[in-house]
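> next come a sequence and a model predicted from it.
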Amino acid sequence: MIWSVIRAATALLLSASCAFAQNSTPPVSEPCAAIRASLNPDLDEQAEKLNKQAADLKARIAPLNEGAEKDALDKELKDIQGKLLDLVFARECIRSDMTIQVFRGPSDPPTKWIEITTYFATNRQATGSSVPEKFFGPERSKDNENENQFGKTVVSIPTARRAGELNLPSLWKLEVNPDPAKHFVFKQVIPLDTAAATAEMAKIIGQSTKKSLLVFVHGYNVSFADAALRTAQLAHDLSFPGTAVFYSWPSLATTQGYWHDEETVQLSEDAFDAFLDNIAGLGASEVFLIAHSMGNRLVTTVLRDRAAKGKTIPNLRELLLAAPDVNAEIFREKIIPGLAAIDVHRTIYASSSDVALRASKIVHDYRRVGETTDGVLTFKGYETVDASKAAPAVRAFGHSYVVDSTKVLGDIADTLSLHFTADQRSLPKQGTPPDIWWVLK
């Protein structure tokens, strides 16, 4: 019973589509309140037992070859790791040191909401529904697995909000229908064939002052609707002076879908490579690529493979790797050498407040590039920014700080608009050469 309650509540908080409308950040998030009410307080003891069980199972599995016994033990280990994933998020709800970030924003402008149009490409299968939130599902396209569906989305954003907030109707507040003056509203999905979409984007880019293109690639546990809302929010909160497009690979959009998402992101590499070919010809004078969470695996792997083939993205100016859910050793040994030939400024945003990446480490045993719990990882040719002190801990368990934190958004805006390095952005420097990183406070 406890695990079903934890799963339901954590999935509610982790999903961007269940973000809560609020006038100010509550002292305890409402899903956390539900978790607290249902939990046995001895979470550390439960975690210790589960970790011991997992270690014992790994030791039993190690000498085995393929067969029924190994399959059964693998299944048992995966179940225990799933419980540990839930428990990691649940434990965060009873922390006594959890702090609340105080946002500051402009006074309410005269208009109550504005509409933001962003473009998209996806290898998701269309469901046949005309409802924007249900237009694309979690399955890969069955027509051509390496072909993308292009189009554009329309999202209305309330103007009386603080940067970083993604306000949606809250069941906890009995809000059933979205109010555009209070909530983000996913208004429309407009499918376009590849030629029409790229022609539209190229035309808009050609007419803009800076001819800029922002590309966003989401991570684990994200639906198509989540990606559309977040991209619109990013474009708006960054005051991006160009065209924004997001790539949505078929995440299952559930907390327990981690293993499914890992395999799906690998299966999406060819489709994402084709997408990069399409945007390479748009005529943008500067391209900014932002990857989040597990989306970093898709971006870095495909960029590495493209570099090996001599394929480029013209005028790629910034590569921002936000909360990268990437094995740190694989990143150091395989990704960095593979990307060395690409001339681009590289930034990594990492945080010790990122509970989702700590959970990922439970599944894999290896440190992730984006977590700093055991110290900040530095990589040659990359500027690592420790955003621990700027990352809100009460939304999505610190994992979505790249779009939630006004400070992180401001730092990204300076990077994109001014092309400033971390030193030029006057961020405090830590460490000793060559292991230098910067701190966002």
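Ah, there it is.
> okay, CA-based contacts and neighbour counts for the rest of this
Fine.
> which residues touch the helix or strand containing residue 7?
Assigned by DSSP states H and E, residue 7 belongs to helix 2-14. Helix 2-14 has contacts (CA atoms under 8 Å, 6 or more residues apart in numbering) with 18-19, 31-32, 34-35, 38-39, 83, 86-87, 89-90, 221, 254-255, 395-397.
> for comparison:
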Amino acid sequence: MLSAALALSACGGEQRSLLLTASEKQGDAVGKLRIFVATTREAADLPQYFNGERGPKLAFAKLDITVPRAHKTGELELPDIGAAADPAKHFAVVDVNRLDLPPIVAEVKREIQRRPASERDVLVFVHGYNTNFADAAYRFAQIIYDSGFKGVPVLFTWPSRGQLLQYPYDRESAFYSRDFLEANLHAISRDLGTTRIDILAHSMGTLLTLEAVRQAAIRGDGSFGGKLRDIILAAPDVDLDVFRTQMRQIKRPVTVFVSADDRALAFSRRFAGDKTRLGAISAKDTEIVAELGKLGARIIDLSEISTDDRLNHAKFASSPKIVQLIGRRLDADRGIAIAGPRFGDKLGDIAGGVVGAVGSTVELVVTAPGALIAR
């Protein structure tokens, strides 16, 4: 398992950075996205901007990233590390600005106010373990574009060193960042004029997210002024026992994407005392699913979905149907609420199973993998 993971993941050496692409080449791209950044990372020299060490306070930035004309939904087209991006073929960074607090607040306010009232929502993305700043930014750009999200995207990036064997450091960095994420969510809900906040968290970022929301709930404002709507946990690297205790304090619904064939979570389980990770359960774990449903967890099983992700850890972003589904549900007034086959006209919206809590009962809808292809 360790040798396979080392072969499939970055384990040191040169890391991806945000090399700027000349502005005159932007015409080769199909579109441009603006992402706002809040981070607990330490500032670094260009083109890294922020490294994997822990900063003493929140820092901020904004990024402009173009989407290549050759882009295919669910794919993240990037140049080789250290090579210049071709905007016709790759996601490309065309502008990066590190900002202090007053300028970033003013910028985000302008972005929100220039949108119609129905689109004044903020999507906060919290990345996972083994992810540097550049990789987090590129992945979020792909998710924004493929999901069709129309609001304002905010990347909360925490001090992951982006190295496979730095799992213990990354985990402690997630805990280090929970107060900062909580404060950032309060600021977004209170100071920016947003209508609502959705959170999409991946892998170890789900632990950070759950801890921040749990703290806020204990302090008496787990809804962040009534603005927090969806919490979506993708491939959560969270101990099942810990998740149960968190949900008893959070006391609100969360949506969880799981996959029994997640190889990254099988690897992280070795660092976690051989305890089952939340993201590695499936619809077959009926007793666990029923128990978690009573706590407010709505489970979506992606075990039967195949993607080009060899670790099966990023299916939520690399499956075209799933990332588009997330976008459709974020765009809907009721969010990504799951209750039986209500994603669309056909159960084929998700292959492999949907588990949704309906009151005190649990519904399980199992669909054939071929149904996804047939749509």
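All right, it came through fine. Please read all numbers here as calculations on a predicted model, not as lab measurements.
> let me see the TM-score of these two.
The TM-score (TM-score structural alignment, normalised by the length of structure 2) is 0.81; 332 aligned residues with a CA RMSD of 2.8 Å.
> return the list of helices and strands in contact with the following helix or strand past the helix holding residue 7 of structure 1.
Next in sequence after helix 2-14 of structure 1, counting helices and strands by DSSP H and E, comes helix 30-38. When contacts are defined as 3 or more CA pairs under 8 Å, 6 or more residues apart in numbering; DSSP states H and E, helix 30-38 of structure 1 packs onto helix 2-14.
> can you rerun that using 10 Å?
helix 2-14, helix 68-92 (3 or more CA pairs under 10 Å, 6 or more residues apart in numbering; DSSP states H and E).
> would you reformat these as TSV and include mean neighbour count?
As requested, the helices and strands packed on helix 30-38 of structure 1 are arranged in TSV below (neighbours: other CA atoms under 10 Å):
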stretch	mean neighbour count
helix 2-14	19
helix 68-92	18
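> residues in contact with stretch 431-440 of structure 1?
The contact list for stretch 431-440 of structure 1 (CA atoms under 10 Å, 6 or more residues apart in numbering) reads 348-351, 376-380, 382-391, 407-408, 411, 422-423, 426-430.
> hmm, residue 259 of structure 1 is touching residue 294, no?
No: the criterion here is CA atoms under 10 Å, and residue 259 of structure 1 misses it with residue 294 at 11.2 Å.
> common neighbours of the two, please.
By CA under 10 Å, 6+ apart, the residues touching both residue 259 of structure 1 and residue 294 are residue 220.
> pick out whichever of those two has more residues nearby.
Using other CA atoms under 10 Å as the criterion, residue 259 of structure 1 and residue 294 rank with residue 294 on top: 25 against 14.
> which residue packs closest to the more buried one, ignoring adjacent ones?
residue 219 (4.4 Å; CA to CA, 6 or more residues apart in numbering).
> check residue 139 of structure 2 too.
residue 76 (7.0 Å).
> which position in structure 1 aligns with that neighbour?
In structure 1, the residue matched to residue 76 of structure 2 (TM-score structural alignment) is residue 166.
> helix, strand or coil: sort out that match for me.
coil (DSSP: H, G, I helix; E, B strand; the rest coil).
> burial measure for it, as a count.
Residues near residue 166 of structure 1, counting by other CA under 10 Å: 24.
> show me the strands in the stretch 51-200 of structure 2, by range?
92-99, 121-126, 152-157, 196-202 (DSSP state E, counting those that start in this stretch).
> in the first one, what's buried?
Residues of strand 92-99 of structure 2 classed as buried: 92-96, 98-99 (neighbour count, 16 or more other CA atoms under 10 Å).
> so what does residue 224 of structure 1 match up with in structure 2?
In structure 2, residue 224 of structure 1 lands on residue 133 (TM-score structural alignment).
> these two touch, right, that match and residue 52?
Yes: between residue 133 of structure 2 and residue 52 there is a contact under CA under 10 Å: 7.8 Å.
> joint contacts of the two?
What both residue 133 of structure 2 and residue 52 touch, as defined by CA under 10 Å, 6+ apart, is the set 41, 157-162.
> about what we covered before: just put the buried residues of strand 92-99 of structure 2 in CSV and tack on distance to residue 72 of structure 2.
Below are the buried residues of strand 92-99 of structure 2 laid out as CSV (distance: CA to CA, whole Å):
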residue, distance to residue 72 of structure 2
92, 15
93, 18
94, 20
95, 23
96, 25
98, 30
99, 32
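> so which residue is smack in the middle of structure 1?
residue 292 (3.5 Å; CA atoms, centre = their mean).
> how about it, what's its partner in structure 2?
Residue 292 of structure 1 maps onto residue 202 in structure 2, by TM-score structural alignment.
> coming back round to it: burial of the residue nearest to residue 294 of structure 1, as a residue count?
29.
> repeat for residue 82 of structure 2
Residue 82 of structure 2 has 12 nearby residues by other CA under 10 Å.
> and the nearest residue to it once chain neighbours are set aside, how many neighbours?
Nearest residue to residue 82 of structure 2 in three dimensions, chain neighbours excluded: residue 16, at 6.8 Å (CA to CA, 6+ apart). Residues lying near residue 16 of structure 2 (other CA under 10 Å) number 20.
> you'd agree residue 16 of structure 2 is up against residue 133?
Yes: counting by CA under 10 Å, residue 16 of structure 2 touches residue 133, with 8.5 Å between them.
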